[in-house]
Structure formats: structure tokens, C-alpha cells
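Peer 1: sequence plus the predicted model coming up.
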Amino acid sequence: MKKLIISLSLLAAFSCKTNPFTGKSTLNFMPNSTVFPMAFSQYSTFLNSNKVISSTNDAAMVKRVGQRIAKAAEVWLDANGYKGYLKDYQWEYNLVDSPEVNAWCMPGGKIVVYTGILPVTKTEAGLAVVMGHEVAHALADHGAQRMSAATLQQIGAAAGSVALQVTNKSQYNELFSLAYGLGTNVGVMLPFSRSNETEADAIGIQIMAIAGYDPAEAPELWKRMSALKGGKESNPLLSTHPSDASRIKNLTQLVPKARAEAAKFGVTSFK
């Protein structure tokens, strides 16, 4: 058990990667060479089993916004000492026919926007809010971070089970599994997810501004999202995302900073 605990501690300590946008070290022992091929394969499978919309104005808009967001990210990274950071990314932007109000970006830059979210985004700038946020998840390696955290969670569960067996207390294994699962999810995994979402908001609003889209549209989009849900919120402790109210407040405060960052790249007027 001591060896296992030491091994886990060393794994956590030496498996950190710096987030270029925040300068913070984050837990990540999943290299791009492992994560990206998995993501690309899953993306292809998804596209093959869903209806991809092409040759429409909306589909063209998705690609246009995606390209501008990706270019803005590259410009920022190059200017801040991270040239080549995106070398393994294979950007792709697809509009998929679905009533779901959602969009996502897989590690490595594979993006899907569902048609169901377009009535909420309304404009190209609104779409840029969504795509900037999703791209930010990929840029900050949030997928790999979640995989790393989940792996440690599983290892911890196994270690606890072994410890109970070694100490002849295996009768408590079911109780431990329940308590451990609830404790790590509510106390670690869910707050971790909410933190990732808040970070993606901050990165995304900055990138969309550099891409030439008005960052003031970000809080407006979330006002529309909140209205769509009738203002109803899930229990904040059990949610994977921050509340709409906190996101609106946070994004409103970030608008001036995003505009100032865009100005560094000569962008002073916005779409």
C-alpha cells in the first residue's frame, strides 16, 4: 500500500502540463499521441452515424467561424511563446442535424455544432461564443485532464479495496465503494468539471475577440440559454457546469479584458 501511495503521488506530481492561457500546471499524463488518434477515430464514427449538413449557409458559417477561431488561437499562441503548440491538431468543423442544443470539440480540433443550437446563437457572433468555448476545451487539454483524473479515481478505488482485503475488512468494501464514489464525484470530479467550464469561458471569450467577434455577445448568449431553460438551475453541487447566473456575471466582467487582448493584435472593431 505504501508503494502504491508513493507511486500515485509521484504520478500526480510529475504528470503536469502547463496551460498556456493561464500559466497554471494541470494534471495530465495523457499525451496527444494517445488522445488525439482516439478522438479522431470517435469523431469519424460519429459523423458516419449522423446526418452532416453541407452546402448550406449555416454549414458555411460553422466552417467560417471555426477557421477564424482556430486562426486566432494560433496567433495568440505564437505571440506568447507557444509556436507549434497546434502542430498535431487536425481542425474540422461540421454542422450536424439534431434538435439538441449543443456543440462540442474533441481533443485535436474536431468540432461538431448541432442545428438545434443555432436558434439560440442567432448570429455569427453568437456562434463564435459557443465555438470559442468548445475550442478552448481542446486547447486547454480538458479532455486529457478528465481522463487523467478519472484514471486516478479508479486507481484510488482499487487501492482502497485492496487495503480492506489486506486488513481483513473486506466486509466494508461495498460501503467504501459507495462512500468513495460519492465523495470523489461530489468533492473532486464535479468541481473539476465546473472549473474546466469556467476556464473555457475565459479562454473562449478572449479567442473570439481576437477572431474579430464582439465579446459582449458572450453574456448575451448565456442570457438566452437561461431563458430557454426557464431560468431553472440544477443543484450547483451536483452540476457539471457553473450556474447560468454565475457565467453571465463572469463573462460580463471579462468583456473589457477580452477587448484589450484583441487590441494587442490590432483588432479594435468587432463583428
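Peer 2: Great, that's in hand. Owing to the predicted nature of the structure, the values given are computational and were not obtained by experimental measurement.

Peer 1: make it CA atoms for all contacts and neighbour counts henceforth
Peer 2: Fine.

Peer 1: for the stretch 101-250 of the chain, just list every one of the strands.
Peer 2: Taking DSSP state E, counting those that start in this stretch, the strands of the stretch 101-250 of the chain run over residues 103-106, 110-114.

Peer 1: try this one side by side with the last:
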Amino acid sequence: MLSINLLRLHSVIRCCGQRHFHCRPSLFASARTHLMRTNSSSYLRARGSVTVPPSCLCLRSRLGLNSSITAFRPPAHRVIVQSTREFHSSGRLRAVPAPLIWLVLKPLQKLVAIILGRSIRKWWMALPDNKKQLFREWTWRRRWHLLGAVSGLLFFISLLFLTHLDESPITGRTRLLLFSKEAFMELAQSTAEAYMEEFKDSLIAPSDPRHQAVELLVETLVKRNKDIGEMSAVPWTVHVVDGPPINAFVLPNGEIFVFTGMLQAVADIHQLVFILGHEMAHALIGHAAEQASLSHVVDLLSVVLLTAIWAICPRDSLALLGQWIQGKLVQFLFDRPFSRKLEAEADQVGLQLAAKACADVRAATVFWQQMEIYDQLSGQPTIPEWLSTHPSHQNRVRQLDRLVPEALELRARCDCPALPEVDPRVVFYKSVQLLLDKIEKQELMEKEEKIEKERSGVMLPLPQSHPVPAQGSPPQLGGVLVTSALPQTLLSK
């Protein structure tokens, strides 16, 4: 029998019964080398990686990884060596996505800035005048050192921006990208689960014709745009939600949500292809990561400005007013203009995707003209474009009209069937003109009828004083009845 001391290992060799395991090459090689060095005349020899069903020998390493060693065949007995201690490894932990951490820390940044700025103000107000003067002199003497420190900080910030520049996958535009698209995929998965929980009672079954129509259009867009690498890399999934909102959106992980209100708002299938192409363009280009990156930079700069506001303003009320003004300036100067820029880019890319899918790209402008009329008829207030996160309908129509000729050329190069000679934009314009003319004629007729009724009431004799009826004769109420009936006629109109 072999001596236990000669075969002392840092792992456990034990019998596994009827279970089958496969050996890891690294563990097998290390065990074989150690055994052959310990006893050069050992009869244990490697015979390749084979599986011995009833009597396989397993090696448990210090890390708690179970592996079988099937390359050793003892002559007449089994060797069991127990290690002095064992370790068990836990499951792999998933890192929290960076955008989620940023969303959590975003409100804390403002709170820290407010506390810091207010503390600086309180500290400065509590200082005596002589110490304030000494501090000013100390700052002036070291102005070049402070300027150098600020310049160094700006240099490192610029270096950070330059090392995080990225190129847009379709348009080739240079952009700042602090967050990776992979991190946003994890965040989008959590967002998709939340939306699925929210819309679980209103999701349309996949067998519904509306769901099948949207899914067929998405498949067509994917097949006709296979030359775009990002299009094939994203697993697109369609969800149709039964709801009145005229809305559709796509998450970065390819989850597509379309409301039935959007299906009722579009006039034909070509408009729906453009809408789907527009939303898919957001996911292909990675607009979510780009917008979050810019917002992160703006928030960091806003923290510095917010700290200065709370440190300089003499009272908390003025500091709150300055904070509100600072927040509005950030929205109107950075957030909303950048969002409108991304929407315009999605319109451009979506029009290209629809053109390669053989859709009539001329219908894209018609859709936004329809949306403008719908907003006017529904009484929704028209806000200026600089207050909105999306371009106005009129600007979208002008931009798409400018891009339609190029999209038609792209469509012709993709071996698509010829389009009808009748331009849907011209048809829509003529239809709107006929509708407006009809409404104008109807209003004119109602106005003339109203004037005629007013004239008929005025031409009747109106008594200056009510005559006293003679005794035994009926009262003359004709003029009084007409006069009292005139206001009711006007109110009914």
C-alpha cells in the first residue's frame, strides 16, 4: 500500500460512485506533475481523458471546484487523501449598471452641493473682518497656484472627454459617450420588465392581426437593412398595447412597444413603417447612452455652479431662486436642444430604413401634417419649439421634404417596385384644401342665416310705449313676443 505521506496533495481524491465527470486539463496536468515528481517510480501513468463510470476519481481543489481525474488507474486499491480544510466559492455577483448608479446618485449630487455651498456661506459670514481680509490677501498671493490647479483640472476633464469620443454607427457623427451600450442593455432589460408588468393586462395576443401586422413590418425592416451590423445584433421583440395614446417607443435592447392609438392615427402602412424606422433608429444609434452621457457632464458642471449659488447668495430664498433659474437654463440651453437634435437624426435615419424597406417615403411628411391638424382639432395648446423636447410638426415636415429626394434615390437603388405617380403629399394637400373650403362655405352660410334672422327681428315694429288696451279687447302682444324671442334665437345659434 502506498504511503499517505508520499501522495499528500492539496486536493481531495475521492470515489464518485456511478457519477460521470470530466477532468479540467489544468488540474489534471498539475496533479500528474506533482505525483510523478513525488514518486518517480510510481505506477500512476496518464492515459488520456477517459470516463470510468463506476470508479472514477475526483479532485477537489482548494477553490472548491469539483473535477474528475480519470487518467489515473490504481492497480488494486483506491487512494483517498483528505485535505486539512476546504473552501466553497459563492455565485458570481452581477455588477450594477453604471447608468443606474448615476440615476441614484444624481439627486444626491444636488443635495451635497447645497449643503456644501450653504456651509461655505455660513463659514464666511461667521469670520471676523480681519480674517476675511487675511484670506483675501492669502488668495491673491497664491493666485497663480490656484490658476494652475484649475488649469490642471480642466486639462484632465478635457482629456477625459477626448478619450470617450465615439463615432455614430450610421451617421458617422462624432459624439461623447461616457456609458457603454452594454451597460444600457442591462438597464433596458430592467425597464422592459417594468413595462411588461405595467401593460400585462392590455397587451394584445400575438395571434391578433394588428400584432402580426406590426411584427411583419419589423421583420421587413430588419431583413432589408441587414447591411447595418447593429440591426442584426439586436433581438427585436414586438409588443402591441391596447391603449389610446398615439405613441410608440423602442428600448435599447430591442423591445418595441406600439399602442393601438398609433395604429389608428396612421393613414396607411407606409406611415407606420416610417414610425417604426424612426423608433428603431434611436436604438441602433444608441441615443439613450449618448443623451445620458451629455446629461451626466451637464450635471457635474451644474453641481459646481449650484455650490457657487448657495455660497454666494446671502439668503436661502435667493439661493432657491438661483437654483430654479439655473435648472431652467440647463433645460433650455442643453437638454431640450440636444433632444431635438437626436429626434431630427432619428427622422433622417428612420427615413433611410423605410426607403430600403421599399416604403413610400413621401408619406412621412403626410403623417406629421396629420398630427398637426389632429392637435389643432383636439384643442391641444401649441407651445414654441424651444420649450419642447421634439421638433415642431412644421419643422419636421420641412426637414423630411428636404430629405425625401435622397431617400427616393436610395429606394430606387434597392430594387424596389416603382411608386405611383400620384404624390401622397399632393393628395393630402388637395384634400385639406377641399375640407377647408367646405368648412368656410358652411361657416359663411351660417353667418348669412344668422344675419337674416337678426334683420327679421329688427324690421318688426317696436312700440315706444305699451298701449293701454281698451276694455273688452284682447291685449296686443305681437311686438313684445318678438322682442323677447330675439335673445333666445341668438343664444340657440
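Peer 2: That came through fine. The structure displayed is predicted, hence computed values, not measured ones.

Peer 1: ok so, going back, now the strands of the stretch 101-250 of the first structure in a markdown table, with distance to Lys24 of the first structure and mean neighbour count?
Peer 2: A markdown table is the format used below for these (distance: least, CA to CA, whole Å; neighbours: other CA atoms under 10 Å):
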| stretch | distance to Lys24 of the first structure | mean neighbour count |
| --- | --- | --- |
| strand 103-106 | 22 | 22 |
| strand 110-114 | 25 | 23 |
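
Peer 1: got the ones you listed as TSV, with distance to Glu199 of the first structure columns?
Peer 2: Listed next are these as TSV, based on distance: least, CA to CA, whole Å:
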stretch	distance to Glu199 of the first structure
strand 103-106	15
strand 110-114	19
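
Peer 1: mind checking those for the one nearest to Val188 of the first structure?
Peer 2: strand 103-106 (22.6 Å; CA to CA).

Peer 1: so where is the closest one in the second structure?
Peer 2: Under TM-score structural alignment, strand 103-106 of the first structure corresponds to residues 248-251 of the second structure.

Peer 1: check what contacts that stretch and list those residues.
Peer 2: Stretch 248-251 of the second structure is contacted by residues 188, 192, 256-259, 262, 275-276, 279-280, 282-283 when judged by CA atoms under 8 Å, 6 or more residues apart in numbering.

Peer 1: repeat that for 7 Å
Peer 2: Outside stretch 248-251 of the second structure, the residues within contact range by CA atoms under 7 Å, 6 or more residues apart in numbering are Ala188, Ile256, Phe257, Val258, Phe259, Glu279, Met280, Ala283.

Peer 1: kindly report the same for stretch 4-15 of the first structure.
Peer 2: With CA under 7 Å, 6+ apart, stretch 4-15 of the first structure has contacts from Leu27, Asn28, Phe29.

Peer 1: out of those, who's nearest Ala73 of the first structure?
Peer 2: Asn28 (20.9 Å).

Peer 1: list the contacts for the counterpart of the closest one in the second structure?
Peer 2: For Asn28 of the first structure, the aligned position in the second structure is Leu177, judged by TM-score structural alignment. Leu177 of the second structure makes contacts with His164, Leu165, Asp166, Ala289, Glu290, Ser293, as judged by CA under 7 Å, 6+ apart.

Peer 1: how about the helices in the stretch 151-300 of the second structure?
Peer 2: 181-198, 209-224, 229-233, 260-265, 269-285, 287-312 (DSSP state H, counting those that start in this stretch).

Peer 1: which of the ones you listed sits most buried?
Peer 2: helix 269-285 (a mean of 24; mean count of other CA atoms under 10 Å).

Peer 1: how close does that helix sit to the first structure?
Peer 2: Superposed on the first structure, helix 269-285 of the second structure shows a mean distance of 1.1 Å to its aligned residues (mean CA distance after the TM-score superposition for the first structure).

Peer 1: now the counterpart of Val188 of the first structure in the second structure: closest residue in space that isn't a chain neighbour?
Peer 2: Aligning on TM-score structural alignment places Val188 of the first structure opposite Phe334 in the second structure. Counting by CA to CA, 6 or more residues apart in numbering, Val298 is the residue found nearest to Phe334 of the second structure once chain neighbours are left out, at 7.9 Å.

Peer 1: from Gly187 of the first structure, how far out is the counterpart of that neighbour in the first structure?
Peer 2: Residue pairing (TM-score structural alignment): Val298 of the second structure is matched to Gln153 of the first structure. Using CA to CA, to the nearest Å, we find Gln153 of the first structure at a distance of 12 Å from Gly187 of the first structure.
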